[in-house]
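Chemist: Okay, sequence plus prediction incoming.
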Amino acid sequence: MDYDLTSKTKLTNEQKAALGVGEDYEPTTLRAIKVGRATYVKGIEWGEMPEGKHWIRFSGNSSWGDKGQRGDQRVDVLNPAILKLVISKATFAKAGEYRGTLSGKELYKDKYGGSEVGKISFRLFVNRDQLPVRLITEYTLKTHVPKDDKLVKATEHDIVDTRYSDWGTKVAIAAPPAGEVVDFDDLRWPPIDDNPISALTDSAQSAKVRRN
């Protein structure tokens, strides 16, 4: 399934202070385009990019969103198996809405080490055809943040609100211009100072989907 996804993140002033950025700082909007087996991502903080390159291509041994997620949304309801799992874990259901919780291990299995994510609360809204139109998830995440030139353990609290649209509509999803793309495997690993770790509080996404 191909898709064109845009993700916007909001940080609290407390989180901005922890990252050492000003109150006017706004994280870069993230965009991910999947065409075939390649995913092109723009807006991730990866240090210095080669001149004229704005997109990173993930393919082959490198992957993007390989933990059952798309962008900041860790619950990939565009995957029929995960959508079925989410609905089965609902403890509240009414016309067009499901609410409940699931664990990272249930979602990712042992393959992806789901222990980094504990319980994930969700509110899933579907249309008359039972296709997702909105998904709100909330969870805590074990991570690391920079402090005094070191990485220290921290707990991150995320709320992600994703909207899905254009079901049944013909859409054209194309890869970015080749001249603006660099392969992930060709990039150097950035030093910590070039790649601040974001403590995400609220993320909104919109997705345009094309079924293969």
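Modeler: That came through fine.

Chemist: all contacts plus neighbour counts: C-alpha atoms, from now on.
Modeler: Noted.

Chemist: Give me the contacts around stretch 185-200.
Modeler: 9-11, 15, 19, 45-49, 62, 144-146, 149, 156-159 (CA atoms under 8 Å, 6 or more residues apart in numbering).

Chemist: How about that stretch, which residues are buried there?
Modeler: 196, 198, 199, 200 (16 or more other CA atoms under 10 Å).

Chemist: Same check on stretch 125-133?
Modeler: Under 16+ other CA under 10 Å, the buried positions of stretch 125-133 are 125, 126, 131, 132, 133.

Chemist: Skipping adjacent residues, who's closest to the second one in space?
Modeler: So the one you mean is residue 126. Take residue 126 and drop its neighbours on the chain: the residue closest to it by CA to CA, 6 or more residues apart in numbering is residue 132, 4.4 Å away.

Chemist: same thing with the third one?
Modeler: Leaving aside its chain neighbours, residue 131 sits nearest to residue 167 (7.9 Å; criterion: CA to CA, 6+ apart).

Chemist: neighbours around the closest residue to residue 116 other than its chain neighbours, how many?
Modeler: Among residues not flanking residue 116 along the chain, residue 142 sits closest, at 5.3 Å (CA to CA, 6+ apart). Neighbourhood size, residue 142 [other CA atoms under 10 Å]: 13.

Chemist: take the one below as the second:
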Amino acid sequence: MKRILTGVALATTAALVTATPAMAAPKDPVVAVKKRMTPGKGVSFTERTTVSQDGKREVFLRRSGTLQFSKTGIAASDITGKLNITSRDLGDVPDSEFGEILKAVAKPERTIRVGTTSYLSGNMWATLLPEGKTWFKAPKGPAGGVTGTFGQPVNLGEYSTLKTLLKGAKATSHGYTGTIKLGALWKVSPWLRAGSLGAPNAKALKSPIKWRLTVNAAGLPTRLVTTFSTLVNGTGDEGTVSVDTRYTGWGKAVSIKAPPAKDVATSFEDGQDDITSLTEIPLGAYAVTG
């Protein structure tokens, strides 16, 4: 009897194993995203940037926003970013214009970008604008604002970027994983070039960006995690950055417009219109807390 039961058990197990379908590879996200890239459509995201340095790991930045598509990439965007600090974290700051800017850096920054023009509000911009104005217009300004420099370097809303990313990628049970050099990403991604505060140096361009992409049953990206040296975002070479981005609403209707003209300034209160000298202030403010 025992032999009979054993035989039945083995046969049943074999039948179950044979009947179990092999795990299918995830659907191609390049094809899935391309189908949603219609003018007037878009996608939303939330994001967290974490920095590891000297044995310490902490959240550096949180962002959320919406991207509006063109036929091949990003036509417009509306993104809010906030450094993980408060005015209390800054402690005593100088009682000066620079001190006021440092305090303002603890507040959210909102960036609306239409075409190649960025409109910047909140954060340090609020301390620099003429009275009655709440937005600064910056032709060819940073795509995601100054805080965007520390955000996700890989924009999956760009068809060419997604296609390049997936070349040579390894399929996993829930998506794909791989590595891309910053130089390759820089070459193919208009968003990355527009969001940078300056071209990376030769050493940074050779830096690898490790990534892990999760997709849903339709092949649409739901999560992207990238890990790279601080060389990539220009903050040195002694730490590691991890950016975790979650996506929702691929292909939903999106309409992003420039702020009302009456609220927009084209120069600061002092008459200057160059933001180059201001771009390092957020990082410097964060360093005050450490």
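Modeler: It's in. Predicted, not measured: the structure shown is a model, and the values here were computed from it.

Chemist: Can you give the structural similarity as a TM-score?
Modeler: Scored against TM-score structural alignment, normalised by the length of structure 1, the superposed chains reach a TM-score of 0.63; 181 aligned residues with a CA RMSD of 4.1 Å.

Chemist: Mind jotting down where the strands sit in structure 1?
Modeler: Assigned by DSSP state E, structure 1 shows strands spanning 2-10, 30-35, 38-42, 55-58, 90-94, 97-103, 117-126, 132-147, 150-165, 181-183, 202-210.

Chemist: what's the neighbour count on residue 125 of structure 2?
Modeler: Neighbour number of residue 125 of structure 2 under other CA under 10 Å is 20.

Chemist: List the contacts of it.
Modeler: Here residue 125 of structure 2 is in contact with 135, 136 (CA under 8 Å, 6+ apart).

Chemist: same deal with residue 221 of structure 2?
Modeler: 29, 213, 214, 215, 247.

Chemist: Pull out the buried residues from the longest helix along structure 2.
Modeler: Taking DSSP state H as the criterion, structure 2 has its longest helix at helix 2-19. Residues of helix 2-19 of structure 2 classed as buried: none (neighbour count, 16+ other CA under 10 Å).

Chemist: That helix: what's the following helix or strand?
Modeler: helix 29-36 (DSSP states H and E).

Chemist: In structure 1, what stretch matches that following helix?
Modeler: Counting by TM-score structural alignment, helix 29-36 of structure 2 falls onto no part of structure 1.

Chemist: list the helices and strands that helix packs on?
Modeler: Helix 29-36 of structure 2 sits against helix 159-166, strand 239-253, with contacts defined as 3 or more CA pairs under 8 Å, 6 or more residues apart in numbering; DSSP states H and E.

Chemist: Redo the ones you listed as CSV? Include mean neighbour count.
Modeler: Output for these, formatted as CSV (neighbours: other CA atoms under 10 Å):
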stretch, mean neighbour count
helix 159-166, 20
strand 239-253, 19
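
Chemist: picking up where we left off before, winner for burial among the strands of structure 1?
Modeler: strand 55-58 (a mean of 24; mean count of other CA atoms under 10 Å).

Chemist: whereabouts in structure 2 does it align?
Modeler: Taking TM-score structural alignment, strand 55-58 of structure 1 hits residues 135-138 over in structure 2.

Chemist: Just give me how far that stretch sits from the chain centre.
Modeler: 21 Å (CA atoms, centre = their mean, to the nearest Å).

Chemist: and the end-to-end length of stretch 120-131 of structure 2?
Modeler: 15 Å (CA to CA, to the nearest Å).

Chemist: re the thing from before, in this structure the residue nearest to residue 131 of structure 1 contacts residue 129, no?
Modeler: No. When contacts are counted by CA atoms under 8 Å, residue 167 of structure 1 is not listed as touching residue 129 (9.8 Å).

Chemist: now residue 12 of structure 2: how far from residue 158 of structure 2?
Modeler: 50 Å.

Chemist: Just want to check the distance between residue 195 of structure 2 and residue 130 of structure 2.
Modeler: 25 Å.

Chemist: Neighbour count for those two, which is higher?
Modeler: residue 195 (21 against 18).

Chemist: Please report the distance of the more buried one from residue 276 of structure 2.
Modeler: When residue 195 of structure 2 is compared with residue 276 of structure 2 (using CA to CA), they lie 13 Å apart.
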